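*Asks:* one predicted model, sequence on top.
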Amino acid sequence: MKVLQLVKTSVGATWALKQMRELVKLGVEVHVALPTDGLLIEKYKEFGITVHAISYSLSHLYTSCKRLRQIVEEVNPDIIHSHFVLTTFIMRMALRADKRPRIFQVPGPLHLENIFFRKLDLWTARKNDIWVGSCKWTNDCYASNGISHDRLFLSYYGNDRMYEKSQVCNKIHKELNLNEDTILIGMVAYMYPPKYYLGQTRGLKGHEDFIDAIALVSQKYPQVYGICIGGPWKNGEAYEQKVKRYAQRKTDHIYFLGMRSDIPDLYADMYCVVHPSLSENLGGAAESLALGVPTVATRVGGFTDIVIEKETGLLVPPKDPDYLAHTLIDMLEGKYNLVKMSECGERLVYKMLDVKNTARTIFDIYHQIV
């Protein structure tokens, strides 16, 4: 079986790359069409994936469509598998007369939460278009908008079993010269500026809500500090500075550690970690659960697939820092068995999100639709 994958970046989206790697091991001839200016290109080649250069651009739609048609003619795949809204839209525009199966594996629910982009997705689809949601919320949304179950599948983007618990103790405490009794509550996420065209006024990952919640918690428990890890996404430097200024106005109990490569060591020093996203698939919750760290997440998107209330973690409403603060205070006051929840979360994540298993699901979907 020959499959052409469409990916809009060769800098990120390692989740798509790892899935392709496993599909190659299962005997699929994998081709990928993506920009070739990123560091991951050599990884694609190393894994036995044939690379085809393309630039996806709405401002140069004609050129993008023409190049994609050239690649499809050259490869002649059995299936075309797209991983982004942009690549899916260009695929559908370029290949309107093409009858072969086309998969849109939906990496996150953001575009479905906006009526214009949701309708655009549905209106541009044809009978040979198939959706693979990567969380239950996404599939429920498509089903409620009239997509039949024979065109709708579920498969998570998996990962390697790469999260090994750190043996390093008190790394953040030592780095920031904090007392041993200081309690650290973490947030690990890139800083995504608000998408104003979607009506957002705060960043997608909820940094402002995290800051507000820590400000409230630290008023009652002064030994609590918030730790933000992660830098700006793409051209988000101005937003990063805006977030830091916001934190300075709200509280002196927030530290920003920026981009780090020692995430497991930092997680090991946290009392718990918060994922206050406004929209999300599984997001960073998969990472914190895999590392056995008590996890709090907003009740959005795919978070609810793995953060099961009072079983693997705790859920809070999005855009509600007061509720988040009260939940953190309840945790600090011993109202939940955090050890038991962390152990359950770790087991669930490794069972659900092993990339070998998730890629096998995609492999089975291929055979079902061909």
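*Replies:* Here it is on my side, so go on. This one's a predicted model, so the numbers in the text were calculated from it and none came from an experiment.
*Asks:* going by C-alpha atoms from here, please, whenever you check contacts or count neighbours.
*Replies:* Noted.
*Asks:* now the strands: where do they sit in the stretch 1-150 of the chain?
*Replies:* Counting by DSSP state E, counting those that start in this stretch, the stretch 1-150 of the chain has strands at residues 2-6, 29-34, 50-53, 79-82, 102-106, 129-133.
*Asks:* repeat for the stretch 201-350 of the chain
*Replies:* For the stretch 201-350 of the chain, the strands defined by DSSP E, counting those that start in this stretch occupy 224-229, 254-258, 272-275, 295-298, 314-316.
*Asks:* quick one on the thing from earlier: so which of the strands of the stretch 1-150 of the chain is the most surrounded?
*Replies:* Comparing these by mean neighbour count (mean count of other C-alpha atoms under 10 Å), strand 102-106 ranks first with a mean of 25.
*Asks:* which strands or helices does it pack on?
*Replies:* strand 79-82, strand 129-133 (3 or more C-alpha pairs under 8 Å, 6 or more residues apart in numbering; DSSP states H and E).
*Asks:* give me the angle between that strand and strand 2-6.
*Replies:* Taking axes from the mean of the first three to the mean of the last three C-alpha atoms, to 10 degrees, one finds strand 102-106 and strand 2-6 inclined to each other by 50 degrees.
*Asks:* list the contacts of the nearest residue to residue 33 once chain neighbours are set aside.
*Replies:* Nearest residue to residue 33, sequence neighbours excluded (C-alpha to C-alpha, 6 or more residues apart in numbering): residue 52, at 4.6 Å. Neighbour list for residue 52: 31, 32, 33, 34, 71 [criterion: C-alpha atoms under 8 Å, 6 or more residues apart in numbering].
*Asks:* and the two most separated of the residues you listed?
*Replies:* 34 and 71 (10.8 Å; C-alpha to C-alpha).
*Asks:* alongside the first one, take a look at this:
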Amino acid sequence: MELIYNGVDLDRYERQEPCCTLPEEYGMEPGAQLVGVVARLEPEKGHPTLLEAWPKVLQSCPEAYLLIIGEGSRRAELERQVSELRIAHRVVFTGRRDDIPAVTAALEIAVLPSYREAQGLTILEAMALRRPVVASAVGGIPEMIEDGLTGLLVPPRDPEALATAIVRLLRDHSLADTLGRAGHDMVHDRFCIELMVKAIERIYDRGARCVRLTDAAAS
């Protein structure tokens, strides 16, 4: 058995310009620090933990905004949580967008607080854009992020740890830049689409050889 990871088309992201209209679109202050999560609004994606962490982030970084990018069955529930936490002035639900790479490129930090995750393609896309990533240490995510080297890992369902990691990167721009560049290089070395295609081709080639050998033995 051979595991093949999803690959990222790096050429697409190398040329990507950030979306500059987000503050105007959503009534945010120009130059604000933007933290975002790109994920379906479904239970396994961990949005409640991120929202619970956000008041703690605002205590240290009151100028930050959280962008919830995506749609799903839990939107109304998450909006109620935002209201109950009294953080609506610093949380934006963008809904579904067609310019995810441009929006991701505009973020200072990309977050994925999932409770379970097979791979997390949005993490690789953020890394391809040199965005520092904070993510839960679940499923296949630790195979993509080496904690402290290519991103920051936190335990799932731990709002305190999540807030601490986000604040750390918002305050330490040098670390954020270092993680962003290291993550980009890692995606280039291990998760580019060319490697995925070559791995699939190897499997097909092996399968074809096995069929030829079987046919030859049977004749």
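*Replies:* Received, thanks. In this text the structure is predicted, and so the values were computed from the model without any measurement.
*Asks:* now residue 165 of the first structure, what's its secondary structure?
*Replies:* coil (DSSP: H, G, I helix; E, B strand; the rest coil).
*Asks:* please report the distance of it from residue 349 of the first structure.
*Replies:* 14 Å (C-alpha to C-alpha, to the nearest Å).
*Asks:* higher neighbour count, the two?
*Replies:* The residue with more neighbours, out of residue 165 of the first structure and residue 349, is residue 349; 25 against 14, by other C-alpha atoms under 10 Å.
*Asks:* alignment lookup: the more buried one to the second structure.
*Replies:* The alignment partner of residue 349 of the first structure in the second structure, by TM-score structural alignment, is residue 187.
*Asks:* and for residue 177 of the first structure?
*Replies:* Using TM-score structural alignment, residue 177 of the first structure sits opposite residue 27 in the second structure.
*Asks:* next, count neighbours for its match.
*Replies:* Counted with other C-alpha under 10 Å, residue 27 of the second structure comes out at 10.
*Asks:* relative to residue 104 of the second structure, how far out is it?
*Replies:* 18 Å.
*Asks:* for the residue mapped onto residue 169 of the second structure from the first structure, give me its contacts.
*Replies:* The alignment partner of residue 169 of the second structure in the first structure, by TM-score structural alignment, is residue 331. By C-alpha under 8 Å, 6+ apart, the contact list for residue 331 of the first structure reads residue 338.
*Asks:* same thing with the one 10 residues further on?
*Replies:* Remark: with contacts taken as C-alpha under 8 Å, 6+ apart, residue 341 of the first structure is in contact with 294, 310, 311, 312, 313.
*Asks:* make a ChimeraX selection of the buried ones in the residues you listed.
*Replies:* Filtering these down to the buried ones (16 or more other C-alpha atoms under 10 Å) takes a single ChimeraX command:
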select :294,311,312,313
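*Asks:* and for residue 141 of the second structure, the neighbour number?
*Replies:* Other residues near residue 141 of the second structure come to 22 when the count uses other C-alpha under 10 Å.
*Asks:* for the aligned residue in the first structure for it, which non-adjacent residue is closest in space?
*Replies:* Aligned by TM-score structural alignment, residue 141 of the second structure pairs with residue 303 of the first structure. Closest residue to residue 303 of the first structure apart from its sequence neighbours, by C-alpha to C-alpha, 6+ apart: residue 282 at 5.0 Å.
*Asks:* that neighbour matches what in the second structure?
*Replies:* Match for residue 282 of the first structure (TM-score structural alignment): residue 119.
*Asks:* can you pull out the helices in the stretch 201-350 of the first structure?
*Replies:* Along the stretch 201-350 of the first structure, counting by DSSP state H, counting those that start in this stretch, helices occupy 207-220, 237-250, 263-267, 285-290, 303-306, 321-332, 338-352.
*Asks:* out of those, nearest to residue 67 of the first structure?
*Replies:* Here helix 237-250 is closest among the helices of the stretch 201-350 of the first structure (C-alpha to C-alpha), at 32.6 Å.
*Asks:* buried ones in the closest one, by neighbour count?
*Replies:* Buried residues in helix 237-250 of the first structure, counted by 16+ other C-alpha under 10 Å: 239, 240, 243, 244, 247, 250.
*Asks:* residues in contact with residue 153 of the second structure?
*Replies:* Contacts for residue 153 of the second structure (C-alpha under 8 Å, 6+ apart) come out as 134, 135, 136, 137, 142, 145, 146, 147.
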